[in-house]
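J.: What follows is a predicted protein model with its sequence.
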Amino acid sequence: MIPAGPAPADGIFRAEHMLRFFCTRLPSIMLIRRIPSSRRVFSALRPVRRKARDVIRAVRRSGAIPAFWRVVDARLIGPDGEPARGRMPEMMPPPRLLAWWKLALDARGIPWMTDGHSANARLFVPALYERMARTELYAVTEESRHGPPLPLPLKHNLHWTLAVLLLFLLWQGFVSGWWLLPDSAGRGFAALQNRAELWRNMGALDVARVIRNHEYWRCITALTLHADAQHFFGNLLFGGLLLGLAARRMGLGLALLLAVLAGTLGNAANALYRPPSHVSLGFSTAVFSLAGIIGADSALREGLTHGGWRKVLLPPGAALALLAMLGTGGERTDYAAHIFGLAAGTGLGLIAGYILRERGVPRPALQILPGLIALLLPLLAWLAAFRI
């Protein structure tokens, strides 16, 4: 005996059973009657599985990726304008090839973003640039497969390098008194300008003060001082040339930071090597460290990639030749500082070259942080020298 109940509830109960029947049993019965073989079943379900895979990929993207951006690392466009199916696996390429892809997109002015890590990473571009990006990446991939490795793309940052050199020139003019600041700049700055002896006494690499008084900031401040105009403009000429070459290879911010760090390490090693009476100053330690950075980076990222010991040993040999021609002559030349600077630059260049070889050159936006650190290190060192 069924208990009596209100009619609307009974109707809802029957509608629920009918809905379950149409959603579960009826589709399977129709599928069995209409598709007689298992091969047709799998062929019919293959597009569904592909669509489900694409949906999963779309859902997995983080909130930082705009919704209208498309993934371009799964299927590339061939030279005929059609999708190059079967030529590229549906996964991200190795880190080296991915770095080439990013540089190729940067060269064409195509914005891109990556999401995820390692094998789960994806490369996205705006929908309007999708076909252009796929065509460009296909060309880079095919050339890296069938031809010799592509030359290292260079950064177009010469204007920023000149701005850094101009800033260095303004600093040297302030220290040496080439131009005077207005009275509105303050009494403190007015007292420090045109006081070259004061600056040298406070910031030169005095080995006795570094070792005995633990004035380690002198390893950095000595890089920003020069004996005279000839000394300064010689370092500015060769240092600006080497800084520009390094900045085009690895970015200005990273190149400047490596130069400051290698120059500081070179001065520290020179202070340990020299007697207590030794005093030196100048940016030449960082200049030869730039030569070591470029030589080590070229040997690691281009020599090993192209193959052959000749291409591996040629860049460091060129750096040593530059040291022999410019870093060992003259009575006032501190050859030990140049040698230590070249050695420190070579070591940091090997580390940086290995990282850049695996992960690629940082984007221009990421070059700001190392550039600011490179400019803040001398400033903090001078603040420590004057106990401000």
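T.: Structure received.

J.: From now on I want contacts and neighbour counts done on CA atoms only, so please keep to that.
T.: Will do.

J.: all helices of the stretch 1-150 of the chain, in order?
T.: Using DSSP state H, counting those that start in this stretch, the helices of the stretch 1-150 of the chain run over 7-34, 38-60, 95-107, 130-146.

J.: Now find how far off-centre the strand ranked longest in the chain is within its chain.
T.: For the chain, the longest strand by residue count, based on DSSP state E, is strand 122-126. Computed by Cα atoms, centre = their mean, to the nearest Å, the separation of strand 122-126 from the middle of its chain amounts to 19 Å.

J.: put this beside the first:
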Amino acid sequence: MEGEGGEKGRHALGEALGRLGRRLFPRREAQRDITGEVFEDGAPGVPEARAREWALVLSARGVPHGLSRDGALWRIRVPVRHAAQAVEEIRAYIRENRADETGASRLPRPIPARGVAWVMAGLCLLFVFLISDPVVFGKRLNFTRMGAGDTGAMLFSGQWWRAVTALTLHADMAHLVGNVAVGGLFMAFLCREAGVGTGFFLALAAGAAGNSLKAVVQGPGHHFLGASTAVFGALGVLGGLRTLCGMRGLSLRQAAPFAAGLMLLALLGAGDEEGGDKIDLAGHFFGFAAGMLLGVADGALKARKRRPDGPAVDRALGGAAMLAVLLSWVSAWYGWSWR
């Protein structure tokens, strides 16, 4: 009897130790890489943002999973017995979030820092050259006098090119550095949404439209210069794009980018005009308003897929922006009238 009881005790102890061992050192289930199964494209990996987004979906649905990095891309693995469920959960999430035609969900795009930095560096060199009154062929050129904003000349002499040339002129280095610093920040976020060429084209268009509106509304007798109108135009375009792009209906969420833009306009809108203490709120406001209208229009066309898109279009619009600045300065050089 004693031997039988001891045998049972040892058996029970063995089972308890076995259960404890299985809990402490669980047997690894066979894992399956489902990264290329979601879109059935055999993709070797996805960006980190998308992988983590999918991981959150699986966590919310209670599906065990794991992430692994493979170079610049990420993979997501699940136990084999959960593979079908995991793929279907991710696909359902993508469908619910109105995936585009390729099945890729809308994720934040990376900021094109290098492209924006190169363009801003080129613009900075141009701005410095224009305010330095350089000597060309023995003659000192005063570009500020040649191309500064003058509402009277715009209205009565047809010199509407001043709406563009004034954007490239500054009162001094402090004025220039301030516009470049704030403008670079706004342009980085705008170019993430629209592309580098398209972003600078829209900012230039908004700045020129804002200066033109300033001339029409305020009438003759006003002088202005500086890129701040285009800077706040970029802010308006960004607000307009974020308000409409990819969203439907009217909601507080839609109005958030617009409200954020107005708040930034109120906080940063006070600036110098021609280096004095005069605040050019009119130029900032008109630039922001023109940019908002352009952003809303571009966002609406994008949402309805009525505007051509892609790298070629982006480069073309960037080239158009450069051509517009060049044509405006040629007009300033020869004193042409745009009537």
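T.: Looks like it came in fine. Given the structure is predicted, the values throughout are model-derived calculations rather than measurements.

J.: Mind checking the TM-score on these two?
T.: Superposed pair, TM-score by TM-score structural alignment, normalised by the length of structure 2: 0.66. Supporting alignment: 252 aligned residues with a Cα RMSD of 3.3 Å.

J.: on that earlier part again, now the longest strand of structure 1 against helix 95-107, angle please.
T.: 10 degrees (axes from the mean of the first three to the mean of the last three Cα atoms, to 10 degrees).

J.: gap between Gly244 of structure 1 and Leu223 of structure 1?
T.: 18 Å (Cα to Cα, to the nearest Å).

J.: Onto which residues of structure 2 does the longest strand of structure 1 map?
T.: Residues of structure 2 offer no counterpart to strand 122-126 of structure 1, counting by TM-score structural alignment.

J.: swap in stretch 244-259 of structure 1?
T.: Counting by TM-score structural alignment, stretch 244-259 of structure 1 falls onto residues 188-203 of structure 2.

J.: quick one: buried residues of stretch 320-339 of structure 1?
T.: 320, 323, 327-328, 334-339 (16 or more other Cα atoms under 10 Å).

J.: try stretch 127-145 of structure 2
T.: 127-128, 130-131, 141, 143-144.

J.: For Val313 of structure 2, which residues are in contact?
T.: The neighbours of Val313 of structure 2, taking Cα atoms under 8 Å, 6 or more residues apart in numbering as the test, are Thr198.

J.: mind checking what it lines up with in structure 1?
T.: When structure 1 is aligned by TM-score structural alignment, the residue opposite Val313 of structure 2 is Leu366.

J.: Next: Ala259 of structure 2.
T.: So Ala259 of structure 2 corresponds to Gly317, using TM-score structural alignment.

J.: I'd assumed that match was in a strand, is it?
T.: No - per DSSP: H, G, I helix; E, B strand; the rest coil, Gly317 of structure 1 lies outside any strand segment and is helix.

J.: Tell me how far it lies from Gly203 of structure 1.
T.: 33 Å.

J.: Looking only at neighbour counts, state which of the two leads.
T.: For Gly317 of structure 1 versus Gly203, neighbours defined as other Cα atoms under 10 Å are more numerous around Gly203 (25 against 13).

J.: List the contacts of the more buried one.
T.: 217-218, 221-222, 225, 382, 385.

J.: Aligned to it, what sits in structure 2?
T.: In structure 2, Gly203 of structure 1 lands on Gly147 (TM-score structural alignment).

J.: do you know how far its match is from Pro47 of structure 2?
T.: Distance, Gly147 of structure 2 to Pro47 of structure 2, using Cα to Cα: 47 Å.

J.: still on that earlier bit, among the buried residues of stretch 320-339 of structure 1, which are located in helices?
T.: Among the buried residues of stretch 320-339 of structure 1, the members found in helices (DSSP state H) are 320, 323, 335-339.

J.: Helices of structure 2, start to end?
T.: With helices called from DSSP H, structure 2 shows them at 2-24, 48-60, 83-96, 113-131, 143-147, 151-156, 162-165, 173-194, 196-218, 228-244, 252-268, 281-303, 311-334.

J.: Tell me the mean distance between the shortest one and structure 1 once they are aligned.
T.: By that I understand helix 162-165 of structure 2. Its aligned residues in structure 1 lie a mean 0.6 Å from helix 162-165 of structure 2 after superposition (mean Cα distance after the TM-score superposition for structure 1).

J.: now that helix: which residue numbers in structure 1?
T.: Going by TM-score structural alignment: helix 162-165 of structure 2 matches residues 218-221.

J.: same question, the fourth one
T.: Aligned by TM-score structural alignment, helix 113-131 of structure 2 corresponds to residues 158-176 of structure 1.

J.: average distance between that stretch and structure 2?
T.: Here stretch 158-176 of structure 1, set against structure 2 after superposition, deviates by a mean of 1.0 Å using mean Cα distance after the TM-score superposition for structure 1.

J.: Quick one: distance of that stretch to the chain centre.
T.: Relative to the chain's own centre, stretch 158-176 of structure 1 is displaced by 24 Å; criterion: Cα atoms, centre = their mean.
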